[in-house]
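In: Below is the sequence, then the predicted model.
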Amino acid sequence: MLRSLIRLYLIVVIGGGLAIAFVNTSFSQLFHERVTQTERDADRTYAFVLEDYLQRHAGPERAAALEELKKHGSEGFRLMTTDEVEPLVGKRQWRELRDGKLVLDYDTTNYYLPLSDGIVVYARRGDSTTVEIQAFAYALLALATLLSVVVWVHYHWRELRKLEAAARAFGSGNLSTRAQSSTKSNIYELSQQFNEMARQIEASILHQREMMHGISHELKTPLARLEFGLALLLQSPESPERQRERQLALCKDVRELDELVTELLTLSRLEQGEGHLVLMQVSVDELIDSVAASMSNDVADRSLTLSVSTTGMTAAGADVGSLAARTPGARTPGARTPVARMPVSRTPAYHVCDPKLVARALLNLLRNSTRYARQAISLSAATGAAGTLVLIVEDDGPGIPLADRSRVFEPFHRLDSSRDRHTGGFGLGLAIVRRVALVHGGDVRLEEAASGGARFVITLPALALPLPANGSARQDVARHG
């Protein structure tokens, strides 16, 4: 604190000293006319007596009279002719001197008093303030400044010490530490920024810990099965058919591990932000149709119905017809159609996004819905405010309790109800959906469908292409990797 106090005090004292010096040297010239008039008014009687005294001692006696005056003051009287005074003053001062007025020089330290016979009396202005008084005044000013700086520094130093203690505690591992500052403090905004930073860091570290715990848990089960299966293959003599079954089970565990690693890598890339986005202008109808076509077999295998809802024109300009008529997996006449198109709200013809990531998010939502839907799933696209693209996936399953909706997008989070680990998956699908929405600058929310099931709503804002698109604006999004 002492070092900061000394630095601040030196800055204040030096700044104040420079200001005082500027006032003393420059203000007399800036306000010369006003100072001159004030001097005339203040010394009117003195000038009258001096002029009368010198007029009564004209001729040879005037020099002796001036010497007598010098004995009684420090003005340094001297007689000058008007020709000698002219180069020492300005034109305006010279005219005022010719008019019989007292004038001051530019420094306002000397004055010239014209007499009636043309002689000019030169003298120094008397200064009633002594050097001791001036020194005492400046010392008092410096002391007052010091006290003010000490009070100011002490108040803010106390707040800074609180912030320093909070930062030290947070750095030592106490992640719940927050800075406590008064709302009247000048560093209140800084402490709030520190608290927000601490909150985000705490949330990030806790998230990473949960991720590591979840990854460890997910890897442990297939690895244990692999270890057990390999031990059985090496030790137990079994028939070729039984060994074949065990080998297939081991391959299944390896594929499960590969899927988990792929999901984790995808989530990791998405958490790095917009650097991995490949933006392009995409036909919304083609994107939706491609996603629905990829899910048609899964939907049919589970005896479900997928309704695709968009309206408008295809990229080629033709009316959009029934998707079931051109979707692989559509059933023969008379059988239940697994995918059907139902025109509803207005959908933009094109939207700028990363088609692979958006398709991945929609596929994750649809796969999630196929696990829990009883009979029907719907996929729809519509236009929101300011040109946003709204994508909706809902099912008629058991739904998700309101208390659990805020956590379903967390990695490895599973519910204790019917939507749990036994239905398949690693608990990363919805986390990837959320990250896809966030890297596009949008969001995703979970609502309750009219049927009581889950309703996921992805909102993607209108984006601009980073570079002019080459070739056709329509992009092939049939492959989503």
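Out: Looks like it arrived, so ask away. Not measured: the values here are computed from a predicted model.
In: alpha carbons only for contacts and neighbour counts from here, please
Out: OK.
In: Neighbours of Asp289, how many?
Out: Residues near Asp289, counting by other Cα atoms under 10 Å, number 22.
In: If you could redo that for His154, that was the one I meant.
Out: 14.
In: Likewise for Asp41?
Out: The number of residues packed near Asp41 is 11, by other Cα under 10 Å.
In: Kindly report the same for the one 5 residues further on.
Out: The criterion is other Cα under 10 Å. On that basis, Tyr46 has 11 neighbouring residues.
In: swap in the one 5 residues further on?
Out: Residue crowding around Glu51 was assessed by other Cα under 10 Å; the count is 17.
In: those helices in the stretch 1-150 of the chain, which residues are they?
Out: Secondary structure of the stretch 1-150 of the chain (DSSP state H, counting those that start in this stretch): helices at 2-30, 32-42, 44-56, 61-70, 82-85, 91-98, 131-171.
In: what's the second one packed up against?
Out: In this case it means helix 32-42. Using 3 or more Cα pairs under 8 Å, 6 or more residues apart in numbering; DSSP states H and E as the contact definition, helix 32-42 packs against no other helix or strand.
In: Show me how far that helix is from its chain's centre.
Out: Averaged C-alpha coordinates place helix 32-42 at 57 Å from its chain's average position (Cα atoms, centre = their mean, to the nearest Å).
In: Second structure for comparison follows:
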Amino acid sequence: MFKHSIFLRIYAGLLILMVLVACSGYILTQMINYQRAQEYRESLTDGMAYIISEGIARQPNRQQKEDWISDASSLLGIPIFYVGADQVALSRAELRRIEQQKAVVRYEAENGVAYVVMGIKNDPQHYLYAQIEEITEQQMKFLPVFIQDYLAYYSGQEAKYLANIQQHFSYPVTIQSIRDLDLDSEQLSRLRLGNGIILYRDNASIRGTTISIISPLERDPSQAIVIGSVPLFNWMPFELAAGITLLSLFILSLGVYGLMIPMQAKLREVNRALDQMQGGDLSVRLPVDGTDELANLATSYNNMAEHIQRLIEAQRELMRAVSHELRTPVARIRFALEMLVDEDDYDYRVQQMDMIDKDIEALNTLIDEIMTYAKLEQGMPSLDFEQVSLFEVLDQVLIETEALKTGKVLELIAPPIGLEVETERRYLHRVIQNLVGNAVRYAETQVIMSGGLNADGMAYICVEDDGPGIPLEERERVFEAFARLDDSRTRASGGYGLGLSIVSRIAYWFGGEIRIDESPRLGGARFVMTWPPGRPTKKK
């Protein structure tokens, strides 16, 4: 059942797709978080890398530089090494960061250790190489010490130079009055004792938990260096990410299911209609709503049902008409054969044989007409479209008709000799031949043929006669198979009532139409067939 249900396959595909989306989303989130964490680590170290670089650059000789680095390592509680630049392999992007006086951070997730490489101002031959396993309160409390060491060279201008170095920090570093800080008594006491404090604050906004480091200014204890607030890195918890992803996929699946329900209902209607068609009921038609694929399916079904219904009705009508039309020549042949049995007169026997031969020829003609009509009625025949000279086909039919010695005057109003249209020559010849034959049969004295391109750019052929014409209310019926009019165009005029039906079907498959009106020149009937001069689109 699963493999036969398109909707089960769609739902299974959607489930697999949602799993793939969830896995891809998780992997992408991890990659983004890794990149965010790397940028966060670098943003925390860039400012201090600049301050430490400035502090080392102020030392006059190598020994004092190494002593300064040793003191810094002890204060921060992390190993810091003074190494040659050739001992550290850096990428092009990392070298660019060093040139911009920023830090290079390499984090090893396996052992949770970050390696920090810092450049030294005016000493491109050496780097500082630090190993940080974790960030402690000791390190945070001593960060202001390095900033104060830098500002000690600019006594009285601390605020100005602090503003100058702000560009190297991704978080604010300011000098503020202690009285302006929102601190409790215990925190104020620790500041008066010269100790730094660390403030953790929870924020309901996107920043989350933040850290601020406050250290009293040595030159003026009433003021303090305030670092931060610095937001803690916010990893998106796996449970939260998974929950959001699953909820989103669930809502998506509900939406897709809601979109599928109307489609299922429409397909059930198609199935019901097909079941009724299988049972013999061809009257069911599907409602066509919109212009989507299902609407196209409904339209195709309706067209198919109408075509099948028309074919069945045409087949029934054809069987009734054929049985009727065949009886007359068959009865004449049987009568003639019975007459021959007892007849000894040779001339009379020859006369009867000639009549039998004519009846057999009539049967052959009728069968040929029936086969042609059936082929055109069942579906689009194999049409070999080519560029055809309209004048040549009209002139050919004119010559063939005059050779029959009909006693009628045939006139051709010829189109330009060089005019060519894309059509099927054999069927176009059949159309003109049928129309001219029909006109000759009912004309009094004259028939006019013409063709060309009309004002709308459509190819056309026109056949007119000076006969009695066709009443307006009968003009549609003459194109029905085996139809004959009761007044002016009687059975005595000959034919089987299939010629105009064949013309109508050929016009349909050419993508055109055939119409009847009154001839303005001769007063009789005028038949005009029009069709696109290019290749028509295939019809169902």
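Out: Right, received. Where do you want to start? Because the structure is a prediction, the values reported are computed rather than measured.
In: I'd like to know the TM-score of the two chains after superposition.
Out: TM-score for the superposed chains, counting by TM-score structural alignment, normalised by the length of structure 1: 0.65, backed by 402 aligned residues with a Cα RMSD of 4.7 Å.
In: Dump the helices of the stretch 1-150 of structure 1 into CSV; add distance to Leu267 of structure 1 as well.
Out: Supplementary listing: the helices of the stretch 1-150 of structure 1 in CSV, determined by distance: least, Cα to Cα, whole Å:
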stretch, distance to Leu267 of structure 1
helix 2-30, 48
helix 32-42, 76
helix 44-56, 91
helix 61-70, 97
helix 82-85, 91
helix 91-98, 84
helix 131-171, 28
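In: Select, out of those, the one closest to Leu219 of structure 1.
Out: Between Leu219 of structure 1 and those, the shortest separation by Cα to Cα is 31.7 Å, and it involves helix 131-171.
In: So which residues of the stretch 201-350 of structure 1 form strands?
Out: Along the stretch 201-350 of structure 1, the segments classed as strands by DSSP state E, counting those that start in this stretch run 280-283, 305-309, 339-341, 350-353.
In: correction: the stretch 51-200 of structure 2
Out: Chain-ordered strands for the stretch 51-200 of structure 2, with DSSP E, counting those that start in this stretch as the definition, fall at 80-84, 104-108, 113-119, 126-132, 173-177, 197-201.
In: List the buried residues of the fifth one.
Out: What it means is strand 173-177 of structure 2. By neighbour count, and taking 16 or more other Cα atoms under 10 Å as the criterion, the buried residues in strand 173-177 of structure 2 are Val173, Thr174, Ile175, Gln176.
In: What about Gly25 of structure 2, how many residues nearby?
Out: Applying other Cα under 10 Å, we find 15 residues neighbouring Gly25 of structure 2.
In: Would you check how far apart it and Ala241 of structure 2 are?
Out: With the distance defined as Cα to Cα, to the nearest Å, Gly25 of structure 2 ends up 9 Å from Ala241 of structure 2.
In: Show me the common contact partners of those two, please.
Out: Listed as contacting both Gly25 of structure 2 and Ala241 by Cα atoms under 8 Å, 6 or more residues apart in numbering is no residue at all.
In: State the helix or strand in which the spatially most central residue of structure 1 lies.
Out: Computing the C-alpha centroid of structure 1 and ranking residues by Cα atoms, centre = their mean puts Gln193 first, at 10.1 Å. Secondary structure assignment for Gln193 of structure 1, by DSSP states H and E: helix 188-235.
In: and that helix, what other elements does it pack with?
Out: helix 240-271.
In: For the helix it packs on, list every residue counted as buried.
Out: Of the residues in helix 240-271 of structure 1, those buried by neighbour count under the rule 16+ other Cα under 10 Å are 243, 246-247, 250, 253-254, 256-257, 260, 263-264, 266-267, 270-271.
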